[in-house]
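Chemist: What follows is a predicted protein model with its sequence.
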Amino acid sequence: MNLHQLLCLFVLALFLNSCSNNSQTTKQPNVVIIFLDDSGYSDFSPFGQTRIATPNVTKLAEEGIMFRNFYVPQAVCSASRSALISGCYPGRTKVFGAHGPGGRGLETTFPTIGEVFNNAGYKTALFGKWHCGDQPETRPQNRGFDETCGLMYSNDMWRHHPESPDYWGQWPLQFWENGEITIEDVDSADQRMLTKWYTEHAVDFISKHKDEPFLMYVPHAMSHVPLFCGPGFEGITGKGLYADVLTELDWSLGQINQALKDNGIEENTIVIFSSDNGPWISYGNHAGTTPFREAKGTTFDGGTRSATIIKYPAELKGNRQSTQALMTIDLLPTLCEVANIPLPETEIDGKNVWDIISGKPNATNPHDYYAFTNNSEFQAVLSGNGKWKLHLPHNYRTMTDIKGKDGIPGKYDYSAKIELSLFDMENDPYETTNVILQHPDIAEELLGYAEIHKKKFFSEN
C-alpha cells in the first residue's frame, strides 16, 4: 500500500470517527423523572439523614448533581404535579390543592410533558400516582403517555382513611393500567405492592424501548400515608415503617438505574430524582423530616424545598452540588432544550435553566422571582437568585403538641399568622428572622414582583 492510499485511509477514518461522534452528541437523551410523595428534604443520606442506609440515592448523588435549593410552587399533591408536567404555575392552570376522585385536574388546554415529548417521537410512560385529573380526557392515557399504570389520586383517599372513612369510602380506590381498571378496589395487600409494581413496569419499559428515545415519569405513591412496603422490606431496618418505606424507595431507584446500565443507555439518560413537597408532619413517626420551617401545606421552605438530584453522564460531571435556586416549572422547557424539542405553543412559566444545571461559569437564573401559593392564595416570592424571600401576610398551619403516631394524624393549629416578612435565605434558610426593616429596598423590589404576579394570575380575586 503506497503513501497516497495510506493518507486516504487515514482521512476516511477521521471522517467516520467524526460522523460517529456527531451522531453520539446529537442523539436525543432519554428522560427518567422519579417523583416521590411527601418525602422530607432530609429523608436520604446525601441530604442529611443518618438513621438508615440509602446507598442508591447516595450513589446517584455521587454520579450526578445535588440541588439544595430546588423548589415546588405549591406544597400539595395535585398543584405540585401539575406544575411539573405543564411547566406552569398553579395560578395559571388553576390546579390548587389536592383533587379527589372524579376531579377535573389539569385542563387539556395545557400540554403535558408526556404530550410534548410524545408528539416529538418519544415513547412515553407513567408508572405511579397521577393526581392531575380523574376524568376520561384528563387521565394519563389521554395526556400523552403510551404506557401507564397506577392510582388516579392519593392512596389515602380510600375507605380505610383514619379520619373520614365514610366520606372517602364513597369511591373505590382503583388501580389502572393502560387506560383500564385492573383492580376495582385497592386493599392493603395491593398497597404493599405499589412500589414494587411501579418499579417492575419501569424496568420492563426501559428494556423494551432501549433502542429509541423515551420519557418515563415515575411518581411514587410513597412515602404518602398510609405507609406500605412490599415483601422483604417491612421490618427490614428495625427503625420503623417509615424507614422501611424509604429503604424500598431506595431499592426502586437502584433497580431503575441498574436497568439503564444493563441496557447500555445510562450515559444518554437524564435521571431526575425529587419530591412533590415536604413531609406531612401531622403523621409524626409516619412522616419524613426537614430542617426547614414548617412542612407540607405551607409556603415555608419545609413545604416547598425538595431534595433533588439530576444525573446525565453524557453531559454533566458528577459528584457536584448546586445551591442556585430552581423550580419544577423549569424542567419542561429545560428538557425540551436538551432534547431539541419545540416548546408547546401555549404560554408556560418555566424557563430553560440548562446553563445553571450544567454548571456554566457565571450562569444566572433567568427568572426575576419564583412565586409560591397555598391552595388559591398567593403567599410568597423568592428572588431568582434564591437570596431573598418575601412572605405576604397570611395565615398558615403549624403543629400543636398533639402529635401523630402510627398512621393516626395529630392536630394542626390553623391560627398561626405571618406578617409581611423578608428573610435572608442565604444566611437564614430556616426563615427565623424578619429583616424587612434592614433591607426596605429589597422588600420593595420583591413587592413589585408580587404585584406583577398577582395582577397576571390573581386579578379576579
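Modeler: Received it, and whenever you're ready, just let me know what you need.
Chemist: Please make it C-alpha for all contacts and neighbour counts, starting now.
Modeler: Will do.
Chemist: Quick one: distance of the lengthiest helix in the chain to the chain centre.
Modeler: As assigned by DSSP state H, the longest helix anywhere in the chain is helix 3-26. Distance, stretch centre to chain centre, for helix 3-26: 43 Å (CA atoms, centre = their mean, to the nearest Å).
Chemist: isn't there a helix covering I356?
Modeler: Yes. Membership of I356 in a helix is supported by DSSP: H, G, I helix; E, B strand; the rest coil.
Chemist: so what's it up against?
Modeler: 324, 363-365 (CA atoms under 8 Å, 6 or more residues apart in numbering).
Chemist: What is the neighbour count of P162?
Modeler: 12 (other CA atoms under 10 Å).
Chemist: State the three-state secondary structure for it.
Modeler: coil.
Chemist: From M222, how far out is it?
Modeler: 17 Å (CA to CA, to the nearest Å).
Chemist: before we move on, back to that, in the longest helix of the chain, which residues are buried?
Modeler: Buried residues in helix 3-26, counted by 16 or more other CA atoms under 10 Å: none are found.
Chemist: Check which element follows it along the chain.
Modeler: strand 30-36 (DSSP states H and E).
Chemist: Determine the set of other helices and strands touching that next one.
Modeler: Strand 30-36 is packed against strand 214-219, strand 269-275, with contacts defined by 3 or more CA pairs under 8 Å, 6 or more residues apart in numbering; DSSP states H and E.
Chemist: want to compare, so here's the second one:
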Amino acid sequence: KWHLGSNDGRLPNDQGFDEWFGIPRTTDEATWSKSPNWSTDVVPLEKIMEGQKGGKSRILRDYDWEQRRLIDREITRRAVSFMETQAKRDRPFFAYVSLTQPHLPTEPNPDFRGKTGNGDWADMLAEMDHHVGLMLDAIDRLGIGEETIVVFTSDNGPEYVKPWDGWAGPWRGQYFTHLEGGIRVPFLIRWPGKIEAGRISNEIVHGVDMFATLATLCGAKTPEDRPFDSLDQSEFLLGKSEKSAREGFPIWCADRMQAIKWRNYKLHLYQQENMFAPPMKLPVPFIINLYTDPREEKPTVDTWTVGPMLKIAAEFEASVKQSPLIPMGTPDPYRPDRSK
C-alpha cells in the first residue's frame, strides 16, 4: 500500500517517484465488496492505479476481493520489468515494492490456495515467498546482484481483527500499540560482497534509519537545513561495528508518546492492550526488561534505566521546539518553517 494520501498531489508520482502501480490506501478496503450492506453508491471501492512523473495518475480497475488475490503477482511482474529496463539502460534505480500480503484479508492467489495444506495463512506466505524469490532471481539474472541492496521488512506487527489476526511470537501486542508485538518486525538486508550473509543481530534499527543509511551506502548526501530522526547504520550493517548507531527511540502512537525504548528496556507511559482499547495514561510509569519479560507484564526494579530514557525524551522535546509537530488534520501541501 501507499497510504500517504490518495488525492492528486499526494500520490507517489507527485512525491518523487518516476512511476508507480498499486493502491493508494490499504488492502482491507477490498473486503467491502463482500459486505452485504455495502453499496458503491454510498462508498466507492478503492481503485488500482498507475501514474508517471509529471502526469496525472489514472484508474485501472476496482480493487475488489478478486483483485486482492491477484494484485501481488502484477506488482511483482511490474517490479521485475522495471529492473530489467533500468539494467538494460545501465541506470541506477530505487524500487519500493510494497506487496499487499500478508495484510488482511489474507486471501492467497488461486494458484497457491491449498498448496501448503496448512490453510490460507500458510498459502499466502508461500505466495509471498515465491514473489520475493522471483525478484531476487531477476536481480541475479540481470547480473546486478553485487550492485543491488535488497531490504526486506515490514511496517508493523500482526493484525488484531479476527479471523485475520496474526502472531508475534514471544512478544505481546499487535499494531496500533506500543507493545513489542506491534513495533518489532523482521529486518533482512542483502548486498553480496559487502554485507555478511547469515549474520544475526538483536541490535535496534529503526525504519527511519533507512533514509540516512541508504544515502551513505549510495554515496549521496542528506540535506543540512533540517533535522532528521534517521541515523546512519552503514557501519553496523557493513560489519565495521558490532553495535547499532541507535540505542533507543520514543514510541509515538497517534498524537502522544506512549513509551520509550532504550536497549532492552522499555518505559511504559500508557497502557493499551490492543487497537480498540483506550490508551490509559499511567499515574506512575513503569519499566520492563524485555530480556526477562518479553510479554511486558512484570515491572522491573532497574530504575537506573530511567536516566537514559528521559534523555531520549528530552532530545525529542528539544527537536519539537526546533521543528514543531505538524498538527493532525493540517492541509496538504505543508511547508515547514525553516527560519529557526
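Modeler: Looks like it arrived, so ask away. Quantities reported herein were computed from a predicted structural model and do not represent experimental measurements.
Chemist: Please list which of the contacts of I356 of the first structure are preserved in the second structure.
Modeler: Counting by both residues aligned by TM-score structural alignment, their matches' CA atoms under 8 Å, those that remain in contact in the second structure are 363-365.
Chemist: Now the buried members of the contacts of I356 of the first structure.
Modeler: 324, 365.
Chemist: May I see the contacts of I356 of the first structure organised as JSON lines, with distance to G350 of the first structure and secondary structure added?
Modeler: Shown next, in JSON lines, are the contacts of I356 of the first structure (distance: CA to CA, whole Å; DSSP: H, G, I helix; E, B strand; the rest coil):
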{"residue": "Q324", "distance to G350 of the first structure": "15", "secondary structure": "coil"}
{"residue": "A363", "distance to G350 of the first structure": "17", "secondary structure": "coil"}
{"residue": "T364", "distance to G350 of the first structure": "15", "secondary structure": "coil"}
{"residue": "N365", "distance to G350 of the first structure": "11", "secondary structure": "coil"}
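Chemist: Taking the contacts of I356 of the first structure, tell me the two that lie furthest apart.
Modeler: For the contacts of I356 of the first structure, the maximum inter-member distance is 9.7 Å, found between Q324 and A363 (CA to CA).
Chemist: ok, back up a step: same list (the helices and strands packed on strand 30-36 of the first structure) but as TSV, adding mean neighbour count and distance to W354 of the first structure.
Modeler: Below are these laid out as TSV (neighbours: other CA atoms under 10 Å; distance: least, CA to CA, whole Å):
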stretch	mean neighbour count	distance to W354 of the first structure
strand 214-219	24	18
strand 269-275	23	12
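Chemist: among those strands, which is nearest N17 of the first structure?
Modeler: strand 269-275 (22.5 Å).
Chemist: against the second structure, where does the closest one fall?
Modeler: Aligned by TM-score structural alignment, strand 269-275 of the first structure falls on residues 148-154 of the second structure.
Chemist: swap in stretch 314-321 of the first structure?
Modeler: So stretch 314-321 of the first structure sits over residues 193-200 in the second structure, by TM-score structural alignment.
Chemist: From start to finish, how long is the matching stretch in a straight line?
Modeler: OK, stretch 193-200 of the second structure end separation, CA to CA: 17 Å.
Chemist: What of stretch 109-123 of the second structure?
Modeler: End-to-end distance (CA to CA), stretch 109-123 of the second structure: 8 Å.
Chemist: Identify the residue range in the first structure corresponding to it.
Modeler: The aligned range for stretch 109-123 of the second structure is 230-244, by TM-score structural alignment.
Chemist: how about T124 of the first structure, secondary structure?
Modeler: With three-state DSSP as the criterion, T124 of the first structure reads strand.
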